[in-house]
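A.B. asks: here is a sequence together with a model predicted from it:
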Amino acid sequence: MIRKLLQRVFKGSPSSPKAGTRTAKTSGSVNRIPVKTHKINRKLLSTGAIKTTEGLQKAGFEAFIVGGAVRDLLLKKRPKDFDVATNATPEQVNRVFRRSRIIGRRFRLVHVLFGDETVEVSTFRGSHLNDDGDAKIADSGRILRDNVFGSQEDDALRRDFTANALYYDPSSEDVLDFHHGYEDIQAGILRMIGDPVTRYREDPVRMLRAIRLSAKLGLKLDKATEAPIPKLADELQEVPASRLFDEMLKLFLSGHAMESVKALRQHGLHHGLLPLLDVVLEQPMGERFVTLALKNTDERVLQDKPVSPSFLFATLLWHEVLTAWQQYQDNGERPIPALHLAMHEVCDIQAEKLAIHKRYSTTMKEIWGMQPRFEQRSGKRPYALLEHPRYRAAYDFLLLRCESGELPMELGQWWTDFANTDGEQRSAMLQPATAEPKKRRRRSRKKPAAKPEAA
């Protein structure tokens, strides 16, 4: 009864799609794909995702693994995160699971905790176009808030790409497909649900997501999905900087950062994200440096090695720091103060667009600030540098500079050898001091006051 009421209240959809885009199936025409067809390997499912769906179903609710996890399972990839969609409200989900918490403002979600694993649970979403829900839309069409609940059909219609509008039920092992997503995945196509222009205006971050998923999954963008992106690139100016930063992290840490950067430039999206990145990539040395950094990041991600966001953004912005550093020195600043001024300037420019978290920008500045110290190879300074908490990150950064041709390879090799030796061998590697130590200025003694002569 309640579900039928919700369907009547929140029935509705975005504006009619243009020619060339697929329309949504009606609620009665959902395609139920059995396990013998989709062949999803249950061993790739997380324990937390199974326990979450089972717990909700035992409590009398519908619950499915949804979105990117299902898409990755169909592509025979192991998902990193599992999301669950249900007809239970956040409060009801919270009551079912003792270790859970409600989060979010734009759309309320529940995080269900199982040991170190967190499963994100969302209530089926309704149309934000209805007046009766907790929704707010900007004049541009961007969704500001959409706490609107609806049916599973409504929820499928609200999702961005057909490949992400798939629902997997671990109990029956069936996949529910409302928008031909299974067919598109089999054909290697990434397609927007509904009218792409309308959907991009609702949430401009979808343009970045389209680029990222296309590069990461090897899916070709549908022509109707791809065409509006360059024309709507300026819409990203209205997106909160914190959301842009989160999406950029996903893009550069996808394991396919190089393809993503090329696609960003191809679709005219780079100016609104890293305004200086295009300038860097047009400089021969800067392009080589960034290419090496992204290649290194991709290799580490694909090998399941840890990657530092601080290190990544430090590499992307380094040549802008170099340019500003030289300008400050040309204007009469001494090298070290000039470097610190350059670092602050570049970070301030980026903060307006990306809102790089302070914990990351602080580490970025440490990595940059340590670079001049690698050229000091005499006395006690090299020993002190080895003990610095950020030495390893700064050393890796130095090697990138050497490999790109910015610095001689001999410098990087010296530090590699110095770190791998000890005792007398390390002492023998030290270079003679290039300047004589400054003589300490002797303080003049005050002469005692003369005693007055006796009368």
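C.D. replies: Looks like it arrived, so ask away. Numbers count the residues shown, from 1 in each chain.
A.B. asks: drop to CA atoms for contacts and neighbour counts, all remaining ones
C.D. replies: Will do.
A.B. asks: which residues sit against stretch 100-110?
C.D. replies: Counting by C-alpha atoms under 8 Å, 6 or more residues apart in numbering, the neighbours of stretch 100-110 from elsewhere in the structure are 90-91, 93-94, 111-113, 120-123, 144-147.
A.B. asks: show me what the longest helix seen in the chain is packed up against.
C.D. replies: In the chain, ranked by residue count with DSSP state H as the criterion, the top helix is helix 309-330. In this structure, helix 309-330 makes packing contacts with helix 277-281, helix 284-302, helix 335-354, helix 358-370, helix 391-403, judged by 3 or more C-alpha pairs under 8 Å, 6 or more residues apart in numbering; DSSP states H and E.
A.B. asks: putting a second one here so we can go through both:
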Amino acid sequence: MSNEIQPVQSETGDHAPRVYARAEHVISRAHISDNALKVLYRLKDAGFRACLVGGGVRDLLLGREPKDFDVATDAHPEQVRRLFRNCRLIGRRFRLAHVFYGQEIIEVATFRAPHDNFADDGDTANGGQALVEDGRIIRDNVYGTIEQDAWRRDFSVNALYYDIENFSVVDYTGGMDDLKQGVLRLIGDPEVRYREDPVRMLRAVRFATKLGFRLDKATQEALLRLGPLLQDVPPARLFDEVIKLFHAGYGLQTFEALRHYGLFGQIFPLTEDALAHEEDGFPITFVANALNNTDERIQSGKGVNPAFLYAVLLWEPVRHVVGQLMDDGEAELPALQHAGGVILSRQARHILIPKRFALPMREIWELQPRFEQRRGARALRLLGHPRFRAAYDFYCLRAASGEALSEGCEWWTRLQAVDEAEQRRMVDVADKKTRTRRRRRSRRSVSGNA
């Protein structure tokens, strides 16, 4: 869906913001992290302007609990570091200050200026640097005013500032109206903004899904046209973006929206091709069930592992290569090992999966045949494998999604619930059944030869 709201054009330099006094908005300091308040007040007391900005302000205005609190200021990163002993500067493309309070990190960013505010050599009068290649931002450290900072942010609902000086909300881009109407709108020309950073297309889908907002007309139309720009994003950067998309508690809705806008196939082309050739609802049911289970775990406060998500998303491409290799005479386990390497290598052209996640993914895949071997000590040893639980969950998801594995899933589920004596009895029964089937096959073979 879309609406007819037109993009607000920047009038940087002479555009007065709409300032909402404390009585005109719902944000209370009682709902802001104590550590974020410490950062805001110390910056203010040192003579700098200090504001909460971004998702934290947006969520507070919507009555949601923010995941984190980001601060924007006219202090430069080095000045922030001098104010806070517990501060570390990070980032090359986008220089930031992180102020550490135990497990909580308050991110502090200096107000940025438009990217055309720099000289040919990349130096600016205020000490920042920017570099743009082919319309994409490569480095972005051009410091400016709060107004300039607002106009260069991505979406209007993320460009609202809570000013600790007088507890007002400052709005340059019409973000408050968009919040009230449930609209997600890119600031400026959507095509230019997507070309500056194609990851904004993924962010548009993620925020619209998370907030239950609709994309405005211009934001949506450009999104439908410019998906191939994602192929220019460094594969290492996209790994974390995918985690944000699918590990936020609404992964299934996000998956459906990405496919609707033609973006999923840009980052997972092998999986998209497999989804186009599904049989009896599989593999799309498998991916949907896995994402739904992940959403339920996140919403109930349980942990999730990126390796499991990526193993699910790439399983069908792996299965396809395994089938080809086995048709050529390769045994199942070597075929799985070979296929895993092939698919990970191909996927790395689009998303680079770190080794610490790629290795568990391959273990999950390579353990799948062992769930069909329910005999003796081998089955009991599988229970003690460090990757058993993830592989078992994966196996049962396959069963629930259309593969003929229901009997095996039920057997392994029961095996985990009984005591050791019953476990031994179960594997002994499975062993006897296997030997009986082998004798019957042998007799048929002998009879046929006769």
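C.D. replies: Received it, and whenever you're ready, just let me know what you need. Just so it is clear, the structure is predicted and the values come from calculations on it, not from any experiment.
A.B. asks: please state their TM-score.
C.D. replies: TM-score of the superposed chains, computed with TM-score structural alignment, normalised by the length of structure 2, equals 0.89; 417 aligned residues with a C-alpha RMSD of 1.6 Å.
A.B. asks: show where stretch 229-243 of structure 2 falls in structure 1, residue numbers please.
C.D. replies: Following TM-score structural alignment, the partner segment of stretch 229-243 of structure 2 in structure 1 covers residues 235-249.
A.B. asks: could I get the buried residue list for the matching stretch?
C.D. replies: Residues E235, L236, V239, A241, L244, F245, E247, M248 are the ones in stretch 235-249 of structure 1 that count as buried (16 or more other C-alpha atoms under 10 Å).
A.B. asks: what's the spacing between the most centrally placed residue in structure 1 and L386 of structure 1?
C.D. replies: The central residue of structure 1, meaning the one whose C-alpha is nearest the mean C-alpha position (C-alpha atoms, centre = their mean), is L249 at 1.7 Å. Taking C-alpha to C-alpha, to the nearest Å as the measure, L249 of structure 1 falls 29 Å from L386 of structure 1.
A.B. asks: again with V321 of structure 1
C.D. replies: When distance is defined by C-alpha to C-alpha, V321 of structure 1 is 24 Å away from L386 of structure 1.
A.B. asks: go on, D116 of structure 1?
C.D. replies: As it turns out, when the distance is counted by C-alpha to C-alpha, D116 of structure 1 lies 34 Å from L386 of structure 1.
A.B. asks: more neighbours: the two, which one.
C.D. replies: When D116 of structure 1 is set against L386 and neighbours are counted by other C-alpha atoms under 10 Å, the residue ahead is L386, at 15 against 6.
A.B. asks: what's the closest non-adjacent residue to that one?
C.D. replies: The spatial neighbour of L386 of structure 1 that comes closest, neighbours along the chain excluded (C-alpha to C-alpha, 6 or more residues apart in numbering), is A419 at 7.4 Å.
A.B. asks: in which helix or strand does whichever residue in structure 2 pairs up with the one you found reside?
C.D. replies: Residue mapping for A419 of structure 1 onto structure 2 gives Q416, with TM-score structural alignment as the criterion. The secondary structure element spanning Q416 of structure 2 is helix 406-417 (assigned by DSSP states H and E).
A.B. asks: orientation of the helix or strand following that helix relative to helix 406-417 in degrees?
C.D. replies: Scanning forward in sequence from helix 406-417 of structure 2, with DSSP H and E defining helices and strands, the next element found is helix 420-449. Between helix 420-449 of structure 2 and helix 406-417, the angle comes out at 150 degrees (axes from the mean of the first three to the mean of the last three C-alpha atoms, to 10 degrees).
A.B. asks: and the counterpart of L113 of structure 1 in structure 2, which of the three is it?
C.D. replies: Aligned against structure 2 by TM-score structural alignment, L113 of structure 1 finds its counterpart in F100. Per DSSP: H, G, I helix; E, B strand; the rest coil, the local secondary structure of F100 of structure 2 is strand.
A.B. asks: isn't F100 of structure 2 right up against F84?
C.D. replies: No. In this structure F100 of structure 2 lies outside contact range of F84 using C-alpha atoms under 8 Å: 9.1 Å.
A.B. asks: excluding chain neighbours, what is closest to R214 of structure 2?
C.D. replies: Leaving aside its sequence neighbours, R214 of structure 2 sits nearest to V183 (C-alpha to C-alpha, 6+ apart; 5.1 Å).
A.B. asks: ah, wrong one, I meant L236 of structure 1
C.D. replies: Nearest in space to L236 of structure 1, with sequence neighbours left out and distances taken as C-alpha to C-alpha, 6+ apart, is P204 at 5.6 Å.
A.B. asks: aligned partner of the one you found in structure 2?
C.D. replies: Match for P204 of structure 1 (TM-score structural alignment): P198.
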